[in-house]
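[1] take a look and give me a structure for this.
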Amino acid sequence: MKKYILALLLLSTVVHAQQVAPLTVEKIMRDPKWMGVAPTNYKWSADSKTVFFTWNPESKEKDQTYSVSVVNGKPILADDKNMAQEIGNNYTYNNDRSLGLYEKGGDIYFYNFKTKVESRLTNTVERESGARFLFNNEIVYQRGDNVFQVNLANSELKQLTNFVRGKRPTSPERPMASVQDSWLKTDQAELFDIIKKRNKAGTRSGMFGGGGRGGFNTSFTPQKMIKTIYLEDRILTNIIVSPDGRFVTYRLTTPVTTNHNIIVPNYVTASGYTEDIPGRTKVGETLAKSESFIYDQQRDSIYVIHTAQIPGIKDLPDYVKDYPKQLEERAKKNEDRKVNLLGPIWNERGSNAIIIADAADNKDLWILKLNAATGEVSLLDRQRDEAWIGGPGVGGRSLGWIDQNRFYYQSEATGYSHVYVCNIATGEKKQITSGKWEVQSLQLSKDKKTFYLSGNKEHPGITHFYKMNIEGGDFVQLTSMKGGNEITMSPDEKWLAINYSYMDKPWELYIQPNKPGAKAVQVTKSTSTEFDSYKWRQPDMVTFKNRHGADVYARVYPATNPHPNKPAVVFVHGAGYLQNVHFWWSQYFREYMFNNMLADNGYTVIDIDYTASSGYGRDHRTGIYRDMGGKDLSDNVDGVKMLVEKYGVNPKHVGLYGGSYGGFITLMGMFKEPEVFAAGAALRSVTDWAHYNHGYTSNILNEPVNDPIAYKRSSPIYYADKLKGNLLMAHGMVDVNVNFQDIVRITQRFIELGKDNWELAVYPVEDHGFVEPSSWTDEYKRIFKLFETTLKK
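    You can find the predicted model right below:
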């Protein structure tokens, strides 16, 4: 009996240990394996019968490879070697998919699917890469800086290019003929009849005669030499061979040597010495200059792709009107804007090619028809945005050929990213999808008759997988589960591997036949017993009108038992252009759990897709142009107003927190809206946009030297004197994204301003995204303490 009671007690202890409630920071911020490890990295076998994926259902030290058959749906352990064989080694196929190429160990392998015979094409010390088939089934690949072509019929290997690093050698000048040289030349001609004969015939004089024995055969034709292209100090990239093998296009970039790169000191090192981590440049530094060239093998000639012909190449952006002197100077120079070229993208036969030109000032994107024989381009489509070009699939990320004359692409011309088809022969453009929703991914079926696409047609926070005819018409919805559906389609297009999740359920693998109305069958179960023991919230999905009359989407976590002060917390997602108000599992899973914990402790929490968040079209995306901390901040303030009106929170007891862009908004909220936010936790925050990177910042604020108004309007450091509430800042000291220097500079401003209501927590071993559970725990204990001691006073 005693043994039986003891066993029951032990069982009770085990069950209790698996209960995660009540939530604490220490429990939430452990190694995420405590939650369970979701499957990732889905790949189909070549025969479309098996899905391989990475998984760790037992939370071991390392993830392992699993496979599941579409027949029985039961996942089993698989070895990587078996997976490599069954998925077909990531083959690059010829047009009818009867032949395949793949790279292994730096060499190229060839596989014939009809004969089931594999051949090794190269076996060299150098790496061969980028192998693909030309239209005639000959093969091209790159070795070093040069391209080679293999004729499978006769095994002939032909070198197509002769790129040589360094400068063109200069020939030493021959000394001018002296009087003595002239006398010797004349004397030779007078002495020897053979010299006279050859001088008269214009043939080479020398020791050996024409076709006699032991001499050179004058009828010999020397082998044609490949034109030598000297790279000098330029960097060679983007080598592309046309499908007919005639044209080789390439890009040469002149590196910039005058820019300053950031150095990030690393203090906690194995050596015991401070070590420097090399970093990026800052926004506004000089951009490298690139030119794209065409080498025509048939004519043995090289010429540049003519960007000066692009319509609107000299057009200035509207913002320069705020700077009359700059406008006058730039108009007087009348210079072509710098562009970056993508492509060419050839059709199957190599009869047509398109180039995508992207303006360096981010205001224009052109799709151009390339005449490869001349280097001239002509306009097919121009996308102009006075803010910046963007949106899902835009810029060549979803572009391909339907047939020899028609290609598809995406554009935000209507305000939302949709699919278009253009006929390169006639210039006719046709919009295939439409509506106030976005096409988020796009692919063409093998028979080139059907588009498969993912989109948020039902709701901005729900994605489904659809198919439709390439000519347009009705959609056919293929997925049915409400939430997030990420699709990996089988090679034969008969099956869908669905990575699915819901708000309170992390990602799992489902398999479904590629048919409307078919049932998706769950394959994996990844969450732990401890994770499942807590009833995670499905937050209220709400919309409200902001002060500008636009709809704003939000998730609200109502307090379980509101504290008498009825406090509220605003969570601000990062990245700016990112979506977090959706029906699938959040990438901010720690913050999601923390928001559950706050709600358990009497707080009402709101998470807002403020202006510039993704998923809502062009106007929402670009609403912060030249004014970060404008509409994005006011949306959060308007969200608080909604909480006061509909959820009864106390407007005097509201805090906010967020990381990266969310940290930036937290600072702006504390500085520009001190009567709204009593406390804030700003994590890894940008404090001065002039110190962030070029690619992200120049899109939104242009460049500091050209548009200082936008930078001073948008940078928290210029508003630091307005701080009233209680502020916590937290930053990793080896952050190579938002550098530690950013938080140090605003700290110095607080010191100079005499502010004493702030705190800085530093994390010596953390980059932008924290890794160590101890760091996450320390950071969020401080955040919770801040809210407990300020909002519940």
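[2] C-alpha only now, for contacts and for neighbours.
    OK.
[3] state the distance from the spatially most distant residue from the centre of the chain to D181.
    Residue distances from the centre of the chain (C-alpha atoms, centre = their mean) peak at L191, which lies 77.2 Å from the mean C-alpha position. Distance check for L191 against D181: by C-alpha to C-alpha, to the nearest Å, it reads 15 Å.
[4] could you find the closest non-adjacent residue to M733?
    P764 (4.9 Å; C-alpha to C-alpha, 6 or more residues apart in numbering).
[5] cool, P562 as well?
    Sequence neighbours aside, G602 is the residue nearest to P562 in space, at 4.1 Å (criterion: C-alpha to C-alpha, 6+ apart).
[6] tell me if I'm right that Y718 and K712 touch.
    Yes: with contact defined as C-alpha atoms under 8 Å, Y718 reaches K712; the gap is 6.6 Å.
[7] the helices in the stretch 51-200 of the chain, which residues?
    Secondary structure of the stretch 51-200 of the chain (DSSP state H, counting those that start in this stretch): helices at 80-86, 179-191, 193-201.
[8] want to try a markdown table for these, with distance to D532 as columns?
    Shown next, in a markdown table, are the helices of the stretch 51-200 of the chain (distance: least, C-alpha to C-alpha, whole Å):
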| stretch | distance to D532 |
| --- | --- |
| helix 80-86 | 31 |
| helix 179-191 | 99 |
| helix 193-201 | 97 |
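[9] before we go on, could you also do this sequence so I can check it against the first one:
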Amino acid sequence: ASDGSELRTLTQGEWMIDGVIEVDEDSGWIYVNSTRGSALERRVERVSIHDGEIETLSEPGGLHGASLSRDGKWLAMMSSSLTAAPTITLVATDGSERRILYESDISLDSIEVTAPELRTFSAGDGTTLYGALYRPESEGPHPLLLAVYGGPHAQTVLDAWGLTVDLRAQYLAQEGYLVLKLDNRGMAGRGLAFEAHLHRQMGTIEVDDQSAAVQQLADEGLIDIERVGVYGWSYGGYMTVMSMLRRPDLFKVGVSGAPVSDWDGYDTGYTERYMGTPQNNAEGYREGSLLTHADKLEGQLLLIHGGVDENVHFRHTARLITALTAADRDYDLLMFPEERHMPRDQAGLEYQERRVARYFDRHLK
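    Modelled structure (predicted):
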């Protein structure tokens, strides 16, 4: 209602409305993205304002998004999947017509990659977790590289072309590593209860879930548990280091890009949404800080950071270096003085990728 009071609930169930595309009051429909088919997919659907009836407008499977025309008669829909590059289709909202506007000529064969394998893992409490495996062609058990993000408000494992064309993961798999991406508890796409596991305790449950998945791969004989590495950027950079500090027995080599070293120095609009303030959650901030646990580092760690990073300021890596030095712990540093959150020029990106690959080859193979 206009005064903010609730009139009625239109949708319910074990799935999410992931975003509202448009509200068409004239026709009585709300156009949305939903996970009604699977948390690994995004449907384009419309919900009746009058009775909550739901109509699916996208094809089965994959990742779909759309924009609605001003007259409410057409959707411009972008779609992709693990095996199909993005297409743009003009879809009549009454279901009468579909017309392809753009179709890529890129295919798995043309870029010589294989789509990652989607599978499930189990968290310590029995929660189902979704992961993606990039498999090498060689016989196992393989060295494992965990490509981690781990933070809230993001989902990395989806039936989407973007997962397939992660060229770093694809290259490392071609070099003989098994590469795993896992969406741990606390990440997006699975509802509030799933994401709320991180509340006031960043750097804990994420590491537990990632570690559990690694152990499951070892139990299945797919990996060599003595050769496990981890890499990530931003929250994934934070997770890389925290994984090495909390589970030094498991994670032997890490490449950490632009890590948040202490949540008291990051964007408060982001941090306090999940952690509260340092005043009302002192223990959570202390336990979630890399600085607190710096003396536990045992493995080989490469830190990468841009000198003018406007998101995670270089001060975070500087503070971590200070803590590691005080603890007499060895580390390696790759700094890009004139770059932001990651290198953006071609030469810088290529140099970074060579350094990442060589670091794992040197310390993990």
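[10] list the TM-score for the superposed pair.
    The TM-score (TM-score structural alignment, normalised by the length of structure 2) is 0.93; 364 aligned residues with a C-alpha RMSD of 2.1 Å.
[11] how much space between K545 of structure 1 and H691 of structure 1?
    34 Å.
[12] quick one: which of the two has more around it?
    Remark: of K545 of structure 1 and H691, H691 carries more neighbours, 20 against 14, as counted by other C-alpha atoms under 10 Å.
[13] that one pairs with which position in structure 2?
    Counting by TM-score structural alignment, H691 of structure 1 lines up with G265 in structure 2.
[14] list the residues that contact that match.
    By C-alpha atoms under 8 Å, 6 or more residues apart in numbering, G265 of structure 2 lies in contact with H316.
[15] distance of it relative to V157 of structure 2?
    As judged by C-alpha to C-alpha, G265 of structure 2 and V157 of structure 2 stand 29 Å apart.
[16] can you give me the end-to-end span of stretch 337-351 of structure 2?
    Where stretch 337-351 of structure 2 begins and where it ends lie 14 Å apart, using C-alpha to C-alpha.
[17] for the stretch 201-350 of structure 2, what spans make up the helices?
    Going by DSSP H, counting those that start in this stretch, the stretch 201-350 of structure 2 shows helices at 205-219, 235-246, 268-275, 282-287, 315-326, 346-363.
[18] so of the ones you listed, which one's packed in deepest?
    For the helices of the stretch 201-350 of structure 2, the largest average neighbour count (mean count of other C-alpha atoms under 10 Å) is found in helix 235-246, namely a mean of 26.
[19] which residue numbers in structure 1 go with that helix?
    Against structure 1, helix 235-246 of structure 2 falls on residues 661-672 (TM-score structural alignment).
[20] could you do stretch 86-93 of structure 2 as well?
    The aligned range for stretch 86-93 of structure 2 in structure 1 is 507-514, by TM-score structural alignment.
[21] ok, now stretch 112-127 of structure 2?
    Residue span in structure 1 matched to stretch 112-127 of structure 2, by TM-score structural alignment: 535-550.
[22] chain center to the matching stretch, what's the gap?
    Mean-position distance between stretch 535-550 of structure 1 and its chain equals 28 Å (C-alpha atoms, centre = their mean, to the nearest Å).
[23] ok, residues contacting stretch 786-793 of structure 1?
    Applying C-alpha under 8 Å, 6+ apart, the contact partners of stretch 786-793 of structure 1 are H563, N565, P567, H653, V654, G655, A678, A679, G680, A681, N726, L728.
[24] for A201 of structure 1, see how far away the residue farthest from the centre of structure 1 is.
    Distance, L191 of structure 1 to A201 of structure 1, by C-alpha to C-alpha: 17 Å.
[25] with N82 of structure 1 instead?
    On the measure of C-alpha to C-alpha, N82 of structure 1 and A201 of structure 1 end up 72 Å apart.
[26] which one of the helices of the stretch 51-200 of structure 1 lies nearest to L643 of structure 1?
    helix 80-86 (51.8 Å; C-alpha to C-alpha).
[27] any buried residues in that closest one, and which?
    M83, E86 (16 or more other C-alpha atoms under 10 Å).
[28] give me the distance from it to the chain's centre.
    Relative to the chain's own centre, helix 80-86 of structure 1 is displaced by 28 Å; criterion: C-alpha atoms, centre = their mean.
[29] that one corresponds to what range in structure 2?
    Under TM-score structural alignment, helix 80-86 of structure 1 corresponds to no residues of structure 2.
[30] buried stuff in stretch 551-571 of structure 1?
    The neighbour-count check on stretch 551-571 of structure 1 (16+ other C-alpha under 10 Å) flags 551-559, 562-563, 565-571 as buried.
[31] oh, I was asking about stretch 445-462 of structure 1
    Residues of stretch 445-462 of structure 1 classed as buried: T450, F451, Y452, L453, S454, G455, N456, K457, H459, P460, G461, I462 (neighbour count, 16+ other C-alpha under 10 Å).
[32] what sits against A7 of structure 1?
    With C-alpha under 8 Å, 6+ apart, A7 of structure 1 has no contacts at all.
[33] quick one: it and N739 of structure 1, what's the gap?
    Noted for A7 of structure 1: a distance of 55 Å to N739 of structure 1, by C-alpha to C-alpha.
[34] helix, strand, or coil at the residue sitting nearest the centre point of structure 2?
    Nearest to the mean C-alpha position of structure 2, by C-alpha atoms, centre = their mean, lies T156 at 3.3 Å. Here T156 of structure 2 is recorded as coil under DSSP: H, G, I helix; E, B strand; the rest coil.
[35] residues near the closest residue to it other than its chain neighbours, how many?
    Nearest non-adjacent residue to T156 of structure 2, counting by C-alpha to C-alpha, 6+ apart: D183, 6.5 Å away. As a burial measure, D183 of structure 2 scores 27 neighbours (other C-alpha under 10 Å).
[36] map D183 of structure 2 across to structure 1 for me.
    In structure 1, D183 of structure 2 lands on D609 (TM-score structural alignment).
[37] for Q538 of structure 1, give its distance to K27 of structure 1.
    The spacing between Q538 of structure 1 and K27 of structure 1, counted by C-alpha to C-alpha, is 20 Å.
[38] return the residues in contact with F336 of structure 2.
    Contacts of F336 of structure 2 (C-alpha under 8 Å, 6+ apart): I304, H305, G306, G307, P343.
[39] show me what it lines up with in structure 1.
    By TM-score structural alignment, F336 of structure 2 lines up with Y763 in structure 1.
[40] could you measure from the residue nearest to M733 of structure 1 over to R782 of structure 1?
    Applying C-alpha to C-alpha to P764 of structure 1 and R782 of structure 1 gives a distance of 16 Å.
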